[in-house]
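Enquirer: my questions concern the predicted model and sequence given below.
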Amino acid sequence: MNPTWQTGLALPLLLLPMAAAASCGSAFCTINTDWDTQTPWQENATRLDLRMEMIHQNQLRSGTDKTTAAGVTGEHDEIKTLNRNMVASVSHAFSSSLGVTLQAPLVSRDHSHVFNGVGGPEPESWNFTRLGDVRVLAHLRLDDAQSAHGQAYGLIGGVKLPTGSTKVRNTDGELAERSLQPGSGSTDVIAGGFVSGHLAQTGWHTQMNWQHAVSERQDYQPGDHVSLDAGVTYPLGMVHALAQINLLWRGHDSGRNAEPADSGGKYAYFSPGLAMPVGHNAQVYGLVQLPLYQNVNGTQLTADWAATLGLTMHF
């Protein structure tokens, strides 16, 4: 394997996962898949990462238990949400200690539910592909980047901007619920930190992030979320084995257009995968995310698995 990738795969990930969970099941993978800090930072170096995600949420859950639709008149019963996202990230290192990343998601979402009207069930569905909320993040390494000890640690900070639409309607003109929309409408602040190192041939990393909405739009404010990730990498000839534990806590949404009782929760996932170099300046990777623990507030759609496949290049 290319020595650059051998060294780089052991280091932590810059970007926090684009995590979301709501009653309608809108979501991004909680897997860390941006490799910006996984190779030695070089001044004026640029990285491009493209990844595809699929999360098929078709299991209703109440608390930690699987459940079925209640069929209450005047309310709707969720059926499924299929999330297929394309996420593009561009990172630039201005020095060995300071870098900036721009991350833009293209959200493809297919959602259906049944409204329990007085005259009987009424099926409703939405299918759209739109730009989601863009993120701008900066990272600062606090260790000596030239040191040979093989460890790195630093801070992450940034914002999520309200670039995604909050006005998507279906073919019948029905406005999608706010938690289903490609954008939250809020401006969020993001803060976190990372630590990484080596133990023999095994690379390890941990990362913690916090996200908080500081503005809202049209009486909807997404809940805070805190993520904690820990992962290892191990060389297997021409490929690297990857494994992560992803923990996520998400608070209740708030506002007149929110569903506070059916939003937020606590989640734990195991995410194994592989990465392989392609030439000298690129690698492909794939990971599968498997739930270890899901405890939702109220009743929400959840997924039995999720997957991501991507390509990263540096220039």
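Expert: Yep, it's here.
Enquirer: from now on I want contacts and neighbour counts done on CA atoms only, so please keep to that.
Expert: Will do.
Enquirer: can you tell me the helix or strand for the closest residue to residue 91 other than its chain neighbours?
Expert: Once flanking residues are discounted, residue 91 sits nearest to residue 101: 4.1 Å by Cα to Cα, 6 or more residues apart in numbering. Element membership for residue 101 (DSSP states H and E) is strand 98-117.
Enquirer: now do the buried residues in that strand.
Expert: 98-116 (16 or more other Cα atoms under 10 Å).
Enquirer: who does it touch, helix- and strand-wise?
Expert: Secondary-structure packing of strand 98-117 (3 or more Cα pairs under 8 Å, 6 or more residues apart in numbering; DSSP states H and E): strand 76-93, strand 120-131, strand 135-141.
Enquirer: report all helices and strands that the last one contacts.
Expert: Taking 3+ Cα pairs under 8 Å, 6+ apart as contact, the helices and strands that strand 135-141 lies on are strand 98-117, strand 152-160.
Enquirer: who wins for proximity to residue 302 among these?
Expert: strand 98-117 (12.9 Å; Cα to Cα).
Enquirer: residue 261 falls within a strand, correct?
Expert: No. Using DSSP: H, G, I helix; E, B strand; the rest coil, the assignment for residue 261 is helix, not a strand.
Enquirer: how many other residues sit next to it?
Expert: Close neighbours of residue 261, defined as other Cα atoms under 10 Å, add up to 15.
Enquirer: can you pull the buried residues of the host helix or strand of residue 203?
Expert: Applying DSSP H and E as the criterion places residue 203 in strand 202-213. Neighbour counts over strand 202-213 (16+ other Cα under 10 Å) mark 203-213 as buried.
Enquirer: C-terminal to it, what's the next element?
Expert: strand 225-236.
Enquirer: what is the orientation angle of the helix or strand just after that following strand with strand 202-213?
Expert: The helix or strand immediately downstream of strand 225-236 is strand 239-250, counting by DSSP H and E. Interaxial angle of strand 239-250 relative to strand 202-213 (axes from the mean of the first three to the mean of the last three Cα atoms, to 10 degrees): 30 degrees.
Enquirer: so what touches strand 239-250?
Expert: The list of residues contacting strand 239-250 from outside it, by Cα atoms under 8 Å, 6 or more residues apart in numbering, reads 1, 9, 20-21, 30-31, 223-235, 264-277, 287.
Enquirer: same check, this time on stretch 262-269
Expert: Against stretch 262-269 from outside (Cα under 8 Å, 6+ apart): 21-23, 223, 245-253, 289-300.
Enquirer: how many neighbours does residue 237 have?
Expert: Residue 237 has 9 nearby residues by other Cα under 10 Å.
Enquirer: before we go on, here's another structure to hold up against the first:
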Amino acid sequence: MSLQYSFMNQNWNHSGASGQAGALNPDKQIGTNFYTLYGQHMFNDNWGVEAMLPYWMRSFTTDTSGVPGQINPSPTTRSANISSLSDLRVMGMYTGFSKDKSSGLTFGLKLPTGPVNPAPLIDRDTAPGTGTTDLLLGYYSMGNFSANWGWFSQGTWRHALNHYQGYKPGDSLNTVAGVTWNAIETSTHIIPMIQVNALWRAPDQGGGDALYGNLNSGYTNVFLAPGALIDLSRHWQANTSIYLPLYRYANGDQLVPHWMVNAGITYLF
């Protein structure tokens, strides 16, 4: 079981592969605290289930009279704050490819448990819930290069199975690959690690951006994330990472963060 915290402050307007003037984007700032509770249970050596329940605390500031791609000489800035559960993910796991369970497949659904209209200012693509049921397919794999060096990789593809109130989020693919250095674990209880996180998302369909042809949705992000695992005791482990952008491409004008941070604690049974 694990509780993870992430913070993301989207306050930089981005178009294509470069930053652009903030005045071209009616949205000015999206700051979010993410709290995610993870649980996992193995029924036997090969099959298990895991669930992820997110909770969002989000602040959103926008120019209600602005038009994407145009400078508004008389902006009308408004803000909204929301705190809500987001969409629950439930996934099955198959780990029977090898005796050490170092590789596996995941499959399941993202369920429409989060609100889609939590406040009048919140767009469909910034709401905690999408209103859709999404198919999730993924994998994980891990191993060791040597006694001191390990590696890990995982990925998840998401596809919405339906529209809800005219909105359908674009498909997404999230992949992670990283290495761990185990040489100082015995003396310090710390395992340094570094990973590359790549996220691709297709443009949405419908929603608040439909008026402009969904030109301001869909992106590609690649982050470098140094971090560490910290063994607190036999059953408790902490983790922390900071995500630094290596590459990003945004369709239209979108707000992006300069950096993101993640920290969490896990209980190992």
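Expert: Perfect, thanks for sending it. Everything numeric in this text was worked out from a predicted model, so none of it was measured.
Enquirer: give me the TM-score for this pair.
Expert: With the length set by TM-score structural alignment, normalised by the length of structure 2, the two chains reach a TM-score of 0.90; 256 aligned residues with a Cα RMSD of 1.7 Å.
Enquirer: export the buried residues of strand 202-213 of structure 1 as a markdown table, with columns for distance to residue 192 of structure 1.
Expert: Below are the buried residues of strand 202-213 of structure 1 laid out as a markdown table (distance: Cα to Cα, whole Å):
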| residue | distance to residue 192 of structure 1 |
| --- | --- |
| 203 | 20 |
| 204 | 17 |
| 205 | 14 |
| 206 | 11 |
| 207 | 7 |
| 208 | 5 |
| 209 | 4 |
| 210 | 6 |
| 211 | 9 |
| 212 | 12 |
| 213 | 15 |
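Enquirer: look up how far residue 295 of structure 1 lies from the corresponding residue of structure 1 for residue 225 of structure 2.
Expert: In structure 1, the residue paired with residue 225 of structure 2 according to TM-score structural alignment is residue 271. Residue 271 of structure 1 sits 18 Å away from residue 295 of structure 1, going by Cα to Cα, to the nearest Å.
Enquirer: okay, the two: which has more neighbours?
Expert: Using other Cα under 10 Å, the more surrounded residue of residue 271 of structure 1 and residue 295 is residue 271, with 24 against 19.
Enquirer: any idea how far that one lies from residue 199 of structure 1?
Expert: Applying Cα to Cα to residue 271 of structure 1 and residue 199 of structure 1 gives a distance of 20 Å.
Enquirer: ok, now residue 242 of structure 1?
Expert: 15 Å.
Enquirer: chain neighbours aside, what residue packs nearest to the alignment partner in structure 1 of residue 83 of structure 2?
Expert: Under the alignment (TM-score structural alignment), residue 83 of structure 2 pairs with residue 129 of structure 1. Distances taken as Cα to Cα, 6+ apart place residue 108 nearest to residue 129 of structure 1, at 4.1 Å, with adjacent residues excluded.
Enquirer: list the contacts for the one you found?
Expert: Here residue 108 of structure 1 is in contact with 83-85, 127-130 (criterion: Cα under 8 Å, 6+ apart).
Enquirer: aligned to it, what sits in structure 2?
Expert: Checking TM-score structural alignment: residue 108 of structure 1 goes with residue 57.
Enquirer: got it, and residue 77 of structure 1?
Expert: For residue 77 of structure 1, the residue aligned by TM-score structural alignment is residue 26.
Enquirer: one more: residue 185 of structure 1?
Expert: Superposed on structure 2 with TM-score structural alignment, residue 185 of structure 1 falls opposite residue 131.
Enquirer: tell me the secondary structure for that match?
Expert: coil.
Enquirer: ok, it touching residue 112?
Expert: Yes. Checked against Cα atoms under 8 Å, the pair residue 131 of structure 2 and residue 112 is within contact range at 4.9 Å.
Enquirer: more neighbours: which of those two?
Expert: Set residue 131 of structure 2 next to residue 112 and count neighbours by other Cα under 10 Å: residue 131 wins out with 25 against 19.
Enquirer: return the distance of the more buried one relative to residue 219 of structure 2.
Expert: For residue 131 of structure 2, the distance to residue 219 of structure 2 - Cα to Cα - is 21 Å.
Enquirer: now swap in residue 120 of structure 2 and tell me
Expert: From residue 120 of structure 2 to residue 219 of structure 2 the distance is 25 Å (Cα to Cα).
Enquirer: more neighbours, the two?
Expert: Shown here are residue 120 of structure 2 and residue 219; by other Cα under 10 Å, residue 219 has more neighbours (21 against 7).
Enquirer: nearest spatial neighbour of the more buried one, chain-adjacent residues omitted?
Expert: Nearest to residue 219 of structure 2 is residue 250, by Cα to Cα, 6+ apart, at 4.5 Å.
Enquirer: assign the equivalent of that neighbour over in structure 1 to helix, strand or coil.
Expert: In structure 1, residue 250 of structure 2 lines up with residue 296, judged by TM-score structural alignment. Per three-state DSSP, the local secondary structure of residue 296 of structure 1 is strand.
Enquirer: looks like residue 11 of structure 2 contacts residue 26 (just checking).
Expert: No. Using Cα under 8 Å, residue 11 of structure 2 makes no contact with residue 26, being 11.6 Å away.
Enquirer: how close does the match of residue 185 of structure 1 sit to residue 254 of structure 2?
Expert: 22 Å.
Enquirer: re earlier: filter the contacts of stretch 262-269 of structure 1 down to the buried ones, PyMOL style.
Expert: The buried subset of the contacts of stretch 262-269 of structure 1, as determined by 16+ other Cα under 10 Å, is captured in PyMOL by this line:
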select buried, resi 21+22+23+223+245+246+247+248+249+250+251+252+253+289+290+291+294+295+296+297+298+299+300
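Enquirer: done for today, thanks.
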